[in-house]
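Chemist: this is a predicted model, with the sequence first.
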Amino acid sequence: MRAVRVVSQDADDPLSGLSVEDRPHPEPRTGWVPVRIVAAALNMHDLWTLRGVGHPAERVPMTLGCDGAGFAPDGSEVIVYPMLGDGATGDITLDPRRSMLSETVDGTFADVVMVPEQHLVPKPPGMSFAEAATLPVAFGTAYRMLFTRGKTAPGQVVLVQGAAGGVSSAAILLAKAVGATVYATSRSVAGRAFATSLGATALVPGGRLPEQADVVIETVGAATWGHSLRAVRNGGVIVVAGATTGSMPPADLSRVFFRQLRIVGSVGSTLDELHRTVRLIDSSAIRPPIAGSFPVERAREAFAALLAGNVPGKLILSFANDAAHPRLPSDNRIA
């Protein structure tokens, strides 16, 4: 089968360690099932792995990919939930030994991936495989940030920092879907135009909001942290799930305590949250923005586009496994 692999890591030249190659089909594993991938979405996580950030060298080579959608063994159309853990905490995102597909086991950038049987989420029939493949990481993370950690409610004001990012653009769409007023920042004209197309009022980073935010979605870090603190209302919440521009900005603790702000962290989503994310998207007729789709053989081009940045929407790898609508054997063997 075809697979997109990290075979070496280089912080300065991450694409030098990218390989598209033929691999044996995965071995059966008790409690796990094979999913024949039709579409998979790129994430910054994949690029960090190629750079060697958060991914030990001893786990290389490894098949990349956290997001994917395809066919279960019975032929049903499914979305793959990507987070792994032992379940002891009850909330997998709090498991100190949690991992993602492509971190400790091969990921979704392959014709077939093995996943725990309970990690299959039904794909809505009206949603394309490419759209479905964008949901687990970006939309699942945004859902948890907004509703589980941020307690966003209809009619509230939400500020999303860094609108062009996958999680940020997902947060705009999900917040709009429940009736929130959404403002979003981007440093580029194209990014602000993209935010506007998603239904947000676009601002330059640091721009003054017409009203203070109840909830701030923060994935940018140092470059926007001061603005997030100024833009949120007294008693409001800043939900942090990333720090792409640095994780050590001035804390400004006097502002935090004087205005009684809540600052909460958020990581990924639970399986239940992904189910709820899919239901919300399906019922709201949201269409995840897709910037481009590449056949798996052109994976390097897709990664080059991700590396270049300023991609308005998600990049997709297509595995063209949908033509035969295959049924995989129930005993986990791969034909």
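Modeler: Cool, the structure landed. Keep in mind the model is a prediction, meaning the values are calculated, not measured.
Chemist: from here on, just use CA atoms for contacts and neighbour counts.
Modeler: Noted.
Chemist: report the contact partners of Gly268.
Modeler: For Gly268, the contacting residues are Met83, Thr93, Val137, Gly140, Thr141, Arg144, by CA atoms under 8 Å, 6 or more residues apart in numbering.
Chemist: residues near the third one, how many?
Modeler: In this case it means Val137. By other CA atoms under 10 Å, the residues close to Val137 number 28.
Chemist: with the first one instead?
Modeler: A count of neighbours around Met83, defined by other CA under 10 Å, yields 23.
Chemist: go on, Thr244?
Modeler: Other residues lying near Thr244 total 12 when counted by other CA under 10 Å.
Chemist: neighbours around the nearest residue to Glu103 once chain neighbours are set aside, how many?
Modeler: Leaving aside its chain neighbours, Glu103 sits nearest to His55 (6.8 Å; criterion: CA to CA, 6 or more residues apart in numbering). Here the number of neighbours of His55 (other CA under 10 Å) works out to 18.
Chemist: export the contacts of Gly268 as JSON lines, with columns for secondary structure and distance to Ala153.
Modeler: JSON lines is the format used below for the contacts of Gly268 (DSSP: H, G, I helix; E, B strand; the rest coil; distance: CA to CA, whole Å):
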{"residue": "Met83", "secondary structure": "strand", "distance to Ala153": "27"}
{"residue": "Thr93", "secondary structure": "helix", "distance to Ala153": "23"}
{"residue": "Val137", "secondary structure": "helix", "distance to Ala153": "22"}
{"residue": "Gly140", "secondary structure": "helix", "distance to Ala153": "17"}
{"residue": "Thr141", "secondary structure": "helix", "distance to Ala153": "17"}
{"residue": "Arg144", "secondary structure": "helix", "distance to Ala153": "13"}
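Chemist: okay, one more to line up with it:
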Amino acid sequence: MDTFDRHVRAWHITSGAGIDGLTLRTHEEPPLGPGEVRVAVHAVSLSFRELLVARGQYVLPVKPDVIAISDGAGEVVAAGPNAERFRPGDRVVATLFPDWLDGPLTPERLPQLGGTLDGMLADSVVLPEQALVPAPSHMSYAEAATLPCAALTAWNALTGDGRGVYSGQTVVMLGSGGVSSWAVQLAKACDARVFVTTGSSGKAARLRELGADEVIDRHGDWPSAVRALTGGRGADRVLDTAGTVPDSLRCLALDGHIALIGAVSGDWPPLDPRALFATAATVRAVAVGSRAQFEVMNAVLEVQGLRPPIARIFPFDQAREAYRYYESENPFGKVVIAVRPDAHATPH
């Protein structure tokens, strides 16, 4: 029987209302339906997506007064009828697209947590068990909460085109945000040569600690620097989080791949199609990833013992402060909100 206290606290937001629009309310949790589980949320993490929702700039629909944040991890505390994947006590992570189990992203798989569906910034949530994956056994809840958006996007960007990353390839990451910091570690796990651009000397040192082979000043002519460091050949892959595809093409090897992840600046410079033909380039927009990709990635994380850099952990009642810190400080590493005090504890 589900005996969990159904009176829970949750932070709600309406797209475009800004960070000040985050509202903490108490309400009743719905009962469990067939195939559903109740998850006591222990930690959530912020990604740039959450700022876009607050600003009214997110590309996908967001329902009014949605429970905020897509990325979270917790413990299953009750299972509904016919739920077979998880049992009480299991440590789990939510997938951003609950209906995207495998294969390509299709319109019917677009509903997302913290968007058209209520998100994870709550004491507890009820989710279909198909929307969950086991948390990596070596990670705390705070670490596991960083996986659904940033880590899975990085993994999809590196492997989702079917070619994969292999030893000797050169991979370039633009910037030092959550996707890039995960991509550095994942690409190194595949034995690639990893370059990262940044404008911060302090972040450069941290990126090298994660495994970056070369750190390049993003304020300079970084495409030429990539060319020089590869003997003129160029990079096999570029993970473009800045939306600067023309510059990414300048440093790309023949038949190379650009994973277009977003445009942090909000600017989209014009693209000359002749530049695509000149390098026989593939440009692929990356939208996180499927549950199947998540499960494969988690297996790699466990084998390699990889962990995310975490910049700061805020308590649940300081959600607005967490958003503001993430927006204004441009931190290295993920910003986490601890819903429960043990969020950062290492699992036994």
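Modeler: That came in fine, so what should we check first? None of the values given here were measured: they were computed from a predicted structure.
Chemist: circling back to that earlier point, residues contacting the residue nearest to Glu103 of the first structure?
Modeler: Listed by CA under 8 Å, 6+ apart, the contact partners of His55 of the first structure are Trp48, Thr49, Glu103.
Chemist: shared with the second structure, which of the contacts of Gly268 of the first structure?
Modeler: Here is what carries over to the second structure from the contacts of Gly268 of the first structure, by both residues aligned by TM-score structural alignment, their matches' CA atoms under 8 Å: Val137, Gly140, Thr141, Arg144.
Chemist: generate a PyMOL selection restricted to the buried entries among those.
Modeler: Of those, the buried ones go into a single PyMOL selection, burial set by 16 or more other CA atoms under 10 Å:
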select buried, resi 137+140+141+144
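Chemist: the helix ranked longest in the first structure vs the second structure, mean deviation?
Modeler: Counting by DSSP state H, the longest helix found in the first structure is helix 271-284. Helix 271-284 of the first structure differs from its equivalent in the second structure by a mean of 0.7 Å after superposition (mean CA distance after the TM-score superposition for the first structure).
Chemist: so what secondary structure elements neighbour that helix?
Modeler: helix 140-143, helix 166-177 (3 or more CA pairs under 8 Å, 6 or more residues apart in numbering; DSSP states H and E).
Chemist: against the second structure, where does it fall?
Modeler: Mapped onto the second structure using TM-score structural alignment, helix 271-284 of the first structure covers residues 291-304.
Chemist: give me the buried positions along the matching stretch.
Modeler: For stretch 291-304 of the second structure, using 16+ other CA under 10 Å, the buried residues are Arg291, Gln293, Phe294, Glu295, Met297, Asn298, Val300, Leu301.
Chemist: cool, stretch 158-167 of the first structure as well?
Modeler: Val158, Leu159, Val160, Gln161, Gly162, Ala163, Ala164, Gly165, Gly166, Val167.
Chemist: which of the contacts of His55 of the first structure are buried, as a ChimeraX select command?
Modeler: This is how ChimeraX selects the buried members of the contacts of His55 of the first structure, with burial counted by 16+ other CA under 10 Å:
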select :48,49,103
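Chemist: return the distance of stretch 309-316 of the first structure from the chain's centre.
Modeler: Relative to the chain's own centre, stretch 309-316 of the first structure is displaced by 12 Å; criterion: CA atoms, centre = their mean, to the nearest Å.
Chemist: what about that stretch, how long is it end to end?
Modeler: 15 Å (CA to CA, to the nearest Å).
Chemist: return the member of the contacts of Gly268 of the first structure nearest to Pro73 of the first structure.
Modeler: Nearest to Pro73 of the first structure among the contacts of Gly268 of the first structure: Met83, at 20.3 Å, using CA to CA.
Chemist: what's the closest non-adjacent residue to the closest one?
Modeler: Spatial nearest neighbour of Met83 of the first structure, excluding adjacent residues (CA to CA, 6+ apart): Met100 at 4.6 Å.
Chemist: mind checking what the one you found lines up with in the second structure?
Modeler: Superposed on the second structure with TM-score structural alignment, Met100 of the first structure falls opposite Gln112.
Chemist: show me what contacts that match?
Modeler: With contact set as CA under 8 Å, 6+ apart, Gln112 of the second structure has these partners: Ser70, Leu96, Phe97, Pro98.
Chemist: most neighbours among those, which one?
Modeler: Looking at those with neighbours defined as other CA under 10 Å, the largest count falls to Leu96 at 30 neighbours.
Chemist: coming back round to it: return the member of the contacts of His55 of the first structure nearest to Pro154 of the first structure.
Modeler: Among those, Trp48 lies closest to Pro154 of the first structure (CA to CA), at 35.3 Å.
Chemist: next, the closest one: secondary structure please.
Modeler: Under DSSP: H, G, I helix; E, B strand; the rest coil, the three-state class of Trp48 of the first structure is helix.
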